[in-house]
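>>> Here is a sequence with its predicted model. Questions after.
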Amino acid sequence: MKQKNRIKDRISEREYQDCLKRLLKSAFNAQVQPLMSLKTATKKRRARKKAAKNSEFTKSNTTPSG
């Protein structure tokens, strides 16, 4: 009888640990997700800024032919 209880305790402990890991991972992902979208927004903003700067540079360097 004690053997069965020990096995049950081990299983419930393992289930508890797995559940805890899942909760921590989901909480971590919930906190990381806004940071990831911020990183993406920053990359896009920098790319637009660089593209605008490059287009201004190419416009200013062209000489009118005529």
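Perfect, thanks for sending it.
>>> drop to CA atoms for contacts and neighbour counts, all remaining ones
Fine.
>>> Gln3 sits in which helix or strand?
Taking DSSP states H and E as the criterion, Gln3 maps to helix 2-61.
>>> Check the offset of that helix from the chain's centre.
When distances are taken as Cα atoms, centre = their mean, to the nearest Å, helix 2-61 is centred 3 Å away from the chain's centroid.
>>> In addition, the following structure is provided for comparison:
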Amino acid sequence: MSETAQTPGTITEGGVVLVDPSVKSYTYTVNIAWSATLILLIALVAISLWRSARVKRALAEAEARRERMSNG
């Protein structure tokens, strides 16, 4: 039987050494990816809300103009 030395952060399966994703070596990359995703998601929601308000305001103005034209 061959003995494989397990270092912290590795998992051995049938002699193949796999890196455990909970090791700090990927933490920085994962945090950057999550941060970028959250920033983009927040930006998308903010832009959508801003545009929705702008379109709603333009629609209200158009409807007011239409009412003024039909009434007078």
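Sure, I can see it. Computed from a predicted structure; not experimentally measured.
>>> With both chains overlaid, what TM-score comes out?
TM-score for the superposed pair, counting by TM-score structural alignment, normalised by the length of structure 1: 0.67. Supporting figures: 61 aligned residues with a Cα RMSD of 2.6 Å.
>>> Who are the packing partners of the helix holding Gln3 of structure 1?
Contact partners of helix 2-61 of structure 1 among helices and strands, from 3 or more Cα pairs under 8 Å, 6 or more residues apart in numbering; DSSP states H and E: none.
>>> and for stretch 25-36 of structure 2, what are the contacting residues?
By Cα atoms under 8 Å, 6 or more residues apart in numbering, no surrounding residue is in contact with stretch 25-36 of structure 2.
>>> Neighbours of Asn29 of structure 1, how many?
Residues within reach of Asn29 of structure 1, counting by other Cα atoms under 10 Å, total 13.
>>> That one matches what in structure 2?
Matched by TM-score structural alignment, Asn29 of structure 1 corresponds to Trp34 in structure 2.
>>> so stretch 47-57 of structure 1 corresponds to what in structure 2?
With TM-score structural alignment as the criterion, stretch 47-57 of structure 1 aligns to 52-62.
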